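Participant: My questions concern the predicted model and sequence given below.
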Amino acid sequence: MSAESVSSSTAAPPPPVRSPTIRFTAPDNRGGRSVILSQPGGYSAEILFYGAQVVSWKTEHEQELLFLSEKAVYGPPHPIRGGIPICFPKFFDEENMEGHGFARIAEWIFSPDTAFYPPTPDKAYVDLVLRHKPDDFQDWPNHKFVLRLRVNLGPTGDLTMTTRVKNVNTNGEPFTFKFAYHSYFSVSNIRATQIEGLQGLDYRDYLKDHNQFTDEADAITFGDELDRVYLNTPHEICIRDVELRRTITIHKDATLPEIVVWNPWEVDASSIADLGDQEYKQMVCVEAAAVETEITLYPNEEWIGTQRLSAKEY
């Protein structure tokens, strides 16, 4: 037997290929059951069944990219302050959080959806569905709908959320709704944070009676309360954390034409019960949305809205 054949036969087997994992958790004191998506590289995301809300999205170094208030309240009838709530079918100013609709305060169920495109094996994903509005929600007629969400975590940590809304009214009635991925991002210092990609665009200022203005700045920076809806926005918006030298990019499709930018600053933060007085310094909301543009669906019509989040250091 040759030395070459001996070496070949005694060589150590290659390490096993690690795959992404999906783990369902038991009920706990933070919003009940959840699902945790993980990638071998260390990336992870956690999604609650309550509100189908993403409450964690971490880098390969386990650094949290989403903001979640230390004073957040979990469970009906309260919305959770932070993460990525889904606003459907209504959207109002942040102080009136109950006006954001019932999707974020409803219990969703796990339901694999074959109508979604099949994910590649290197992605960890979960499908959730909401079919009914809460009995005590009176602000929307008793329409029949199916609201589905797929969350998937890619091998390099990209977090993709795809929502499908279908009108299943049997009485022939259309319905109209608004929608937002109400994303709270964690930042090191709001004064050292800037939003890029919205320069030169028109926006409605919710602090000035929804009047319309044009943004002439090179980037949005923060030195006071800000609550705006930018119109006809591009497909990519960047959140640059200057102190951390990190950029989070929102990649969105044309069915989400607007971007909401919000930070309550000191005075309003102190008046929000489930937000710490100083927590406004560590968060910014940048939301892919259709809130100035209403969506109307006739029976059997469907709307799909997708955002993909990516993060990198520079």
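Facilitator: That came through, no problem.

Participant: drop to CA atoms for contacts and neighbour counts, all remaining ones
Facilitator: Will do.

Participant: List the single closest residue to V260 in space, sequence neighbours excluded.
Facilitator: V229 (4.4 Å; C-alpha to C-alpha, 6 or more residues apart in numbering).

Participant: Surely the one you found and V261 touch.
Facilitator: Yes: judged on C-alpha atoms under 8 Å, V229 makes contact with V261 at a distance of 6.5 Å.

Participant: Just want to know which of these two has more residues nearby.
Facilitator: V229 (25 against 20; other C-alpha atoms under 10 Å).

Participant: Distance of that one relative to A217?
Facilitator: Using C-alpha to C-alpha, to the nearest Å, V229 is found at 16 Å from A217.

Participant: second one coming, line it up with the first:
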Amino acid sequence: MPVEELDDKVILTNPNDSSSKVTILKYGATIISWENKGEEKLWLSKAAKLDGSKPVRGGIPLVFPIFGKQKDSNHPTSKLPQHGFARNNTWEFLGQTNESPIIVQFGLGPENLSEETRQLWPFDFTLILTISLDDNKLNTTIEVENSGKQEFEFNWLFHTYYKVEDITDVLVSNLIDQNCFDQLIGESYIEKAPAISFHEEFDRIYKNINESKIIQVIDKGKVLYNLKRNNLPDSVVWNPWIKKSEGMGDFEPKTGYHNMVCVEPGHVNSMVLLPPGEKWIGEQEISIGGEIKVQSNIY
């Protein structure tokens, strides 16, 4: 069965290859597993809460309408929890829209939110998440519609946790010469590393990346993942390393930072202003394998 809906999740199976499947938790519309040819591609904490009691640690959580915590106390998003509410409310499964590749949709609107969240976020909106599973490829597309009479501002982020064998062998490429903000030291600068390597805690926001740039995750000369973006100009690259992992109760095993890296496309350096009746769409496409592509000095 290509699309199987259960009480708490939806499972997609590639009709061309039954060993390739995606599992989406209705809570947060979080993709918690992507098996490609029987091999898991996403990292999920062994302590991740999958019962709707808190956002999922791992997979692909959805960040909206604020990335992190709003620093401006007068902003409408200032009272929302970290990373907003999309990842900690139950989305509605809207069904299958295409057979090959398999495409399904999930929706979130004011009617799906708790009364408390509605008080904190009084705007009318509709989120439509489209997930497409194809051979060696996973697409996630978000459509944000302002269905009310007031404009609002928001951030969006696909908080993607990739599974890797050993983070110290991993490189993230094609971000050289990119403007970035290092969240650990609170400074902005131009990235000069030809490829990013990991030997300590890492938390940077890369800004306004040219859409022609394909961000690659490479392990010992082998391309693991290719990330293409549409209308998602920024990307967060994150690994919590030892101390941060130990401080997160839902991060297990504590050595799990060895086996994951987050490369998170989004619109987080600035906020999107969405007038009444308007729509905004962003997309990430993840593909597996292929050749190393060296892209530098693209502006």
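Facilitator: Nice, thanks for sending it over. Note that the coordinates shown come from a computational prediction; the quantities given were computed from them, not determined experimentally.

Participant: For the residue nearest to V260 of the first structure, what is the corresponding residue in the second structure?
Facilitator: Using TM-score structural alignment, the partner of V229 of the first structure in the second structure is I205.

Participant: what packs against the host helix or strand of that match?
Facilitator: Here I205 of the second structure, judged by DSSP states H and E, is contained in strand 202-206. In terms of contacts (3 or more C-alpha pairs under 8 Å, 6 or more residues apart in numbering; DSSP states H and E), strand 202-206 of the second structure is packed against strand 179-182, strand 234-239.

Participant: Now do the SS call for the residue lying farthest from the centre of the second structure.
Facilitator: In the second structure, counting by C-alpha atoms, centre = their mean, K149 sits farthest out from the average C-alpha position, at 28.8 Å. Secondary structure, DSSP: H, G, I helix; E, B strand; the rest coil: K149 of the second structure is coil.

Participant: Just give the closest residue to it, not the sequence neighbours.
Facilitator: Going by C-alpha to C-alpha, 6+ apart, K149 of the second structure has P276 as its nearest residue, at 5.2 Å.

Participant: Geometric centre of the first structure: which residue is closest?
Facilitator: Short answer for the first structure (C-alpha atoms, centre = their mean): I84, at 3.6 Å.

Participant: What lines up with that residue in the second structure?
Facilitator: Checking TM-score structural alignment: I84 of the first structure goes with I60.

Participant: Next, count neighbours for the residue lying closest to that match once chain neighbours are set aside.
Facilitator: Spatial nearest neighbour of I60 of the second structure, chain neighbours left out: T160 (4.4 Å); criterion: C-alpha to C-alpha, 6+ apart. Neighbour count of T160 of the second structure, defined by other C-alpha under 10 Å: 25.

Participant: Which position in the first structure pairs with T160 of the second structure?
Facilitator: T160 of the second structure maps onto S183 in the first structure, by TM-score structural alignment.

Participant: After the one helix or strand T176 of the first structure maps to, which helix or strand is next?
Facilitator: Assigned by DSSP H and E, T176 of the first structure belongs to strand 175-181. Stepping forward along the backbone from strand 175-181 of the first structure, the first helix or strand reached (DSSP H and E) is strand 184-186.

Participant: what's that following strand packed up against?
Facilitator: Against strand 184-186 of the first structure (3+ C-alpha pairs under 8 Å, 6+ apart) you get strand 283-297.

Participant: In three-state terms, how would S8 of the first structure be classified?
Facilitator: Applying three-state DSSP: S8 of the first structure is helix.

Participant: Look at it and say how many residues are nearby.
Facilitator: 9.

Participant: now I295 of the first structure: how far from G51 of the first structure?
Facilitator: From I295 of the first structure to G51 of the first structure the distance is 21 Å (C-alpha to C-alpha).

Participant: So if I had to pick from the two, which one is more boxed in?
Facilitator: Using other C-alpha under 10 Å, the more surrounded residue of I295 of the first structure and G51 is G51, with 26 against 15.

Participant: Under the alignment, what does that one map to in the second structure?
Facilitator: For G51 of the first structure, the residue aligned by TM-score structural alignment is G28.

Participant: so its match sits right up against L62, yeah?
Facilitator: Yes: the criterion here is C-alpha under 8 Å, and G28 of the second structure meets it with L62 at 6.9 Å.

Participant: dump the residue contacts of R204 of the first structure.
Facilitator: H210, N211, Q212, F213, R228, V229, Y230, L231 (C-alpha atoms under 8 Å, 6 or more residues apart in numbering).

Participant: now with 10 Å?
Facilitator: H210, N211, Q212, F213, T214, D227, R228, V229, Y230, L231, V260, E292 (C-alpha atoms under 10 Å, 6 or more residues apart in numbering).

Participant: do Y50 of the first structure as well
Facilitator: Counted by C-alpha under 10 Å, 6+ apart, Y50 of the first structure has contacts 30-34, 74-76, 79-80, 85, 103-109.

Participant: And for N259 of the second structure?
Facilitator: If you count contacts by C-alpha under 10 Å, 6+ apart, then N259 of the second structure has 42-44, 161-168, 170, 239 around it.

Participant: run the last query once more with 6 Å
Facilitator: The contact partners of N259 of the second structure, by C-alpha atoms under 6 Å, 6 or more residues apart in numbering, come to K163, V164, E165, D166, I167.

Participant: just to revisit the earlier point, which one of the helices and strands packed on strand 202-206 of the second structure lies closest to Q105 of the second structure?
Facilitator: Of all these, strand 234-239 sits nearest to Q105 of the second structure, with 23.9 Å by C-alpha to C-alpha.
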